[in-house]
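Enquirer: Have a look; sequence and predicted model below, questions after that.
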Amino acid sequence: MSEISCRICHRAPAVNVRFHGHQGMLVMMRFSHADGPFCRDCGLAVYRDMSAETLVRGWWGPFSLFAAAFVLVLNAVRRGKVARLPAPERGRNERTLEPGKPLLDRTAAYGLLVPALLLVFVGWSLANGG
């Protein structure tokens, strides 16, 4: 039985996982996904990129607040599958994705301020008879 390899860099070990993205708009929303299998490095890169885009663009609609939160939690759970993999072995194809900065070290993490400020505003409005 052969071991599966990453769909991007073709290195092993890899695991089948799907990461999601979400973009909220005022009256519509759009979902995206990236299917594996991914090695550890490529999987972390895809997770971080898709989650960063969701942090920036995911909150801009009434139902998107909930959808974006769900997508971020789902991605974080699935991130564990690729993070537990050992480093991928070197193969003939050295093209791989660079995982880059951790998600909360990126400027996209400021996107978390949108729901936080919304909660503060709603709480302030309710406290002041709003």
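Expert: It's in. Residues are numbered from 1 along each chain as shown.

Enquirer: make it CA atoms for all contacts and neighbour counts henceforth
Expert: Will do.

Enquirer: List the residues that contact the residue most central in space within the chain.
Expert: Centroid-nearest residue in the chain: Ser51, 2.5 Å away (criterion: Cα atoms, centre = their mean). Listed by Cα atoms under 8 Å, 6 or more residues apart in numbering, the contact partners of Ser51 are His20, Gly21, Leu72, Asn75, Leu103.

Enquirer: Mark which of these are part of strands, please.
Expert: Using DSSP state E, the members of these that fall in strands are His20, Gly21.

Enquirer: Turn the contacts of Ser51 into CSV, columns for distance to Val27 and neighbour count.
Expert: Formatted as CSV, the contacts of Ser51 follow (distance: Cα to Cα, whole Å; neighbours: other Cα atoms under 10 Å):
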residue, distance to Val27, neighbour count
His20, 20, 21
Gly21, 17, 24
Leu72, 21, 22
Asn75, 24, 20
Leu103, 28, 19
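
Enquirer: Okay, one more to line up with it:
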Amino acid sequence: MSLPISPGDPYGAVPGGAYEAPRSAPAQPVPGYPLRPRPSAPEADETGADARYAAPEQPVCQVCCGSPATEVAVRHHQGLLLFLLFRKQKGRFCRTCGTALFRGLTARTLWQGWWHPLSALIFNPLTIVVNLRARAKINHLPEPGYDLLGTRRDPGKPVFRRPAALVAVVPAAFVLYVLSALVVG
């Protein structure tokens, strides 16, 4: 046997129950939350939007919801003996999460990106320069506020204090040696 559900109740309250009484809308606004008056014609700009009442939209970080954030793409290059791999992480990041992403991907690029001839001469240095431009964009942001979700990334050590980045010294020295031999000889 099924009980009839009243058409005005989306939760299916049982007729005759405690929640059957219809609720009336309050005639006055809730105390403490007055309605804002509509702007008059002189206050509105030529587009019709009122600047005093418009809430500014500020992008938030897609990792920790920190604000402010900026749209940035950080790249990673991996040069294998036969193949070249290119990866990119694009999104809105706050200063802390963007720094962590930059440091992680750039350190991986520094030790994985030299093992193909084209990578060593062209693609790896180009990836590092593009990442430095992304880092400059991230550096212009102020520090984000308190991390409400607890998901903010830890920036960790700077790039050249990581052991993975120090591996890049050997191939980079070899590339500089070959380039200097080509120029001199």
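Expert: Done, it's in. What you see is a predicted model; the values in this text were computed from it and never measured.

Enquirer: What does the TM-score come to for these two?
Expert: Scored by TM-score structural alignment, normalised by the length of the first structure, the superposition of the two chains gives a TM-score of 0.89; 128 aligned residues with a Cα RMSD of 1.9 Å.

Enquirer: Tell me which stretches of the first structure form helices.
Expert: 40-57, 64-83, 113-127 (DSSP state H).

Enquirer: can you put these in a markdown table and add distance to His33 of the first structure?
Expert: Below are those laid out as a markdown table (distance: least, Cα to Cα, whole Å):
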| stretch | distance to His33 of the first structure |
| --- | --- |
| helix 40-57 | 8 |
| helix 64-83 | 10 |
| helix 113-127 | 23 |
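
Enquirer: closest to Arg92 of the first structure out of those helices?
Expert: Within those, the stretch nearest Arg92 of the first structure is helix 40-57; the backing value is 16.0 Å (Cα to Cα).

Enquirer: What range does that closest one cover in the second structure?
Expert: Under TM-score structural alignment, the match for helix 40-57 of the first structure in the second structure covers residues 95-112.

Enquirer: Please apply the same query to stretch 4-14 of the first structure.
Expert: Going by TM-score structural alignment: stretch 4-14 of the first structure matches residues 59-69.

Enquirer: excluding its backbone neighbours, what's nearest Gly145 of the second structure?
Expert: Nearest residue to Gly145 of the second structure, sequence neighbours excluded (Cα to Cα, 6 or more residues apart in numbering): Gly66, at 6.2 Å.

Enquirer: actually Phe31 of the first structure, not the one I typed
Expert: Spatial nearest neighbour of Phe31 of the first structure, chain neighbours left out: His22 (4.6 Å); criterion: Cα to Cα, 6+ apart.

Enquirer: List the contacts of His76 of the second structure.
Expert: Neighbour list for His76 of the second structure: Phe86, Arg87, Lys88, Leu105, Thr106, Arg108, Thr109, Thr127 [criterion: Cα under 8 Å, 6+ apart].

Enquirer: Same list, those, but as JSON lines with distance to Gln62 of the second structure please.
Expert: Formatted as JSON lines, those follow (distance: Cα to Cα, whole Å):
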{"residue": "Phe86", "distance to Gln62 of the second structure": "22"}
{"residue": "Arg87", "distance to Gln62 of the second structure": "19"}
{"residue": "Lys88", "distance to Gln62 of the second structure": "16"}
{"residue": "Leu105", "distance to Gln62 of the second structure": "17"}
{"residue": "Thr106", "distance to Gln62 of the second structure": "20"}
{"residue": "Arg108", "distance to Gln62 of the second structure": "22"}
{"residue": "Thr109", "distance to Gln62 of the second structure": "23"}
{"residue": "Thr127", "distance to Gln62 of the second structure": "23"}
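
Enquirer: between those, which has the most around it?
Expert: Using other Cα atoms under 10 Å as the neighbour test, these are led by Thr106, with 26 neighbours.

Enquirer: Buried residues, stretch 101-112 of the first structure. List them.
Expert: For stretch 101-112 of the first structure, the neighbour count (16 or more other Cα atoms under 10 Å) marks Leu103, Ala108, Ala109, Gly111, Leu112 as buried.
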